[in-house]
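J.: This is the structure alone, sequence omitted:
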């Protein structure tokens, strides 16, 4: 049938919900995002959304997991086939800058940190435990893939956090504040 569209599988629908939720949570944070807004963005009913994810928290955790996995995959791919640890670290740094061109991914990371802190301030440690486990896996994966020492991986992630902050604040490419991070750090090599 020409022009007929095929139905999405449950896995494809789940993936589309995660991607839509990433944008919504990035723009509005955990507390400011409604599951209705996510359902509307992806084009499903709210009851269907809850068949895929039992709670808003489960959906938020899935988005955090996906964004962290995407970053990890980009880092590992960038380091592939490079023998020199400095080359691997530089390639991973460049891959990170490319990823952060997606403002939703950048803002979702920032929202993750804020949401974990807010949840824990309210006595809810589960979200933080899940996010920390994902972050620790990312940290360890980068350290191993790049062959970095603890100090080197700390510096690598510290630069990444500074890049996050500067991008989130809207510092334009070529602004003097980027100079200490090296060529290409602002995404405008």
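T.: Received it, and whenever you're ready, just let me know what you need. These figures come from a predicted structure and were not determined experimentally. Numbers count the residues shown, from 1 in each chain.

J.: rest of the way, CA atoms for contacts and neighbours
T.: Will do.

J.: and the residue nearest in space to the middle of the chain, which of the three is it?
T.: Centroid-nearest residue in the chain, with CA atoms, centre = their mean: residue 67, separated by 3.2 Å. Per DSSP: H, G, I helix; E, B strand; the rest coil, the secondary structure class of residue 67 is helix.

J.: The one 5 residues further on now?
T.: Under three-state DSSP, the three-state class of residue 72 is helix.

J.: Excluding sequence neighbours, find me the nearest residue to it.
T.: Taking CA to CA, 6 or more residues apart in numbering, and ignoring the residues beside it in sequence, residue 72 has residue 138 as its nearest neighbour in space, at 5.8 Å.

J.: can you pull the contacts of that neighbour?
T.: Applying CA atoms under 8 Å, 6 or more residues apart in numbering, one finds that residue 138 lies in contact with 68, 69, 72.

J.: Where does it sit, in terms of helix or strand?
T.: Assigning secondary structure by DSSP states H and E places residue 138 in helix 126-146.

J.: and the next element down the chain from that helix?
T.: Past helix 126-146, heading to the C-terminal end, the next element that is a helix or strand (DSSP H and E) is helix 150-168.

J.: putting a second one here so we can go through both:
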């Protein structure tokens, strides 16, 4: 395996490990074990745990941003909102990626609180790039972007908490799109 292929394996493994144990609770030894490499080799690929986490954060966020860009290319803001809302649930189908997203937000807050504002700023920048794409595709309307992103975060929270499809917390979403959960999230909750 090339070094680039190993780096890719480390990022995939890191997403799983960080999703399950958070930034502070994940050891580089656990990531190395999941990849099947030694810790010294891991540190030849990435300088430290922080760099691994940032690579995983960028990967997860870039995948969402790329998919949103792909499905909304050349559309009106209304069409783009619908298209991005329709594909978002498929991007959350991998529970580890969903939970990693949530861990990313926690890691930024903890970094700020513990005196590492640079790490928090890097994580915020990764997320801000996603926000920028959505903002542009929705016609650069602040309120519309906030509403779209807020709905996505609400979906994240419901899914991360494991609410079953028939729970009352999904009622508003299902009023807007009765097939949302039955269709595996297709069509989004839209607002």
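T.: Thanks, I have the structure now. Bear in mind that the values here come from a model prediction, so they are computed numbers and not experimental data.

J.: now the contacts of residue 138 of the first structure in a markdown table, with neighbour count?
T.: Compiled in a markdown table, those are given as follows (neighbours: other CA atoms under 10 Å):
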| residue | neighbour count |
| --- | --- |
| 68 | 19 |
| 69 | 16 |
| 72 | 21 |
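
J.: contact partners of stretch 18-28 of the first structure?
T.: Judged by CA under 8 Å, 6+ apart, the contacts made with stretch 18-28 of the first structure from elsewhere in the structure are 32-33, 37-38, 41-42, 59-60, 62-64, 66, 104-111.

J.: Can you tell me which of these are classed as buried?
T.: The neighbour-count test (16 or more other CA atoms under 10 Å) applied to the contacts of stretch 18-28 of the first structure identifies 33, 38, 41-42, 59-60, 62-64, 66, 104-111 as buried.

J.: Next, count neighbours for the residue mapped onto residue 170 of the first structure from the second structure.
T.: Structural correspondence for residue 170 of the first structure with respect to the second structure (TM-score structural alignment): residue 162. If you count neighbours by other CA atoms under 10 Å, residue 162 of the second structure ends up with 10.

J.: Next, the mean deviation of stretch 143-159 of the second structure compared to the first structure.
T.: Here the mean offset of stretch 143-159 of the second structure against the first structure after fitting is 0.4 Å, by mean CA distance after the TM-score superposition for the first structure.

J.: distance between that stretch and the chain's centre?
T.: 12 Å (CA atoms, centre = their mean, to the nearest Å).

J.: and residue 109 of the second structure, what pairs with it in the first structure?
T.: In the first structure, residue 109 of the second structure lines up with residue 117, judged by TM-score structural alignment.

J.: Name the nearest residue to that match, ignoring sequence neighbours.
T.: Once flanking residues are discounted, residue 117 of the first structure sits nearest to residue 128: 7.5 Å by CA to CA, 6+ apart.

J.: which SS class is residue 115 of the second structure?
T.: Counting by three-state DSSP, the backbone at residue 115 of the second structure sits in coil.

J.: what does residue 59 of the second structure align to in the first structure?
T.: Aligned by TM-score structural alignment, residue 59 of the second structure pairs with residue 66 of the first structure.

J.: one step back: the match of residue 109 of the second structure: neighbouring residues, count only.
T.: Applying other CA under 10 Å, we find 16 other residues in the vicinity of residue 117 of the first structure.

J.: What strand or helix carries it?
T.: Taking DSSP H and E as the criterion, the element that holds residue 117 of the first structure is helix 103-121.

J.: so how far is that helix from its chain's centroid?
T.: Once both centres are worked out by CA atoms, centre = their mean, helix 103-121 of the first structure turns out to sit 10 Å from its chain's centre.

J.: quick one: that helix to the second structure mean distance?
T.: When the second structure is superposed, helix 103-121 of the first structure averages 0.8 Å from its matched positions, counting by mean CA distance after the TM-score superposition for the first structure.

J.: Now do stretch 29-46 of the first structure: distance from first to last residue.
T.: With CA to CA, to the nearest Å as the measure, the first residue of stretch 29-46 of the first structure is 19 Å from its last.

J.: Would you check the span in the second structure matched by that stretch?
T.: Going by TM-score structural alignment, stretch 29-46 of the first structure sits over residues 22-39 in the second structure.

J.: Now do the matching stretch: everything it contacts.
T.: Contact partners of stretch 22-39 of the second structure, identified using CA under 8 Å, 6+ apart, comprise 9, 10, 13, 14, 17, 18, 42, 49, 53, 100, 103, 107.

J.: ok, now how distant is the last one from residue 35 of the second structure?
T.: Plainly put, residue 107 of the second structure is 23 Å away from residue 35 of the second structure if you go by CA to CA.
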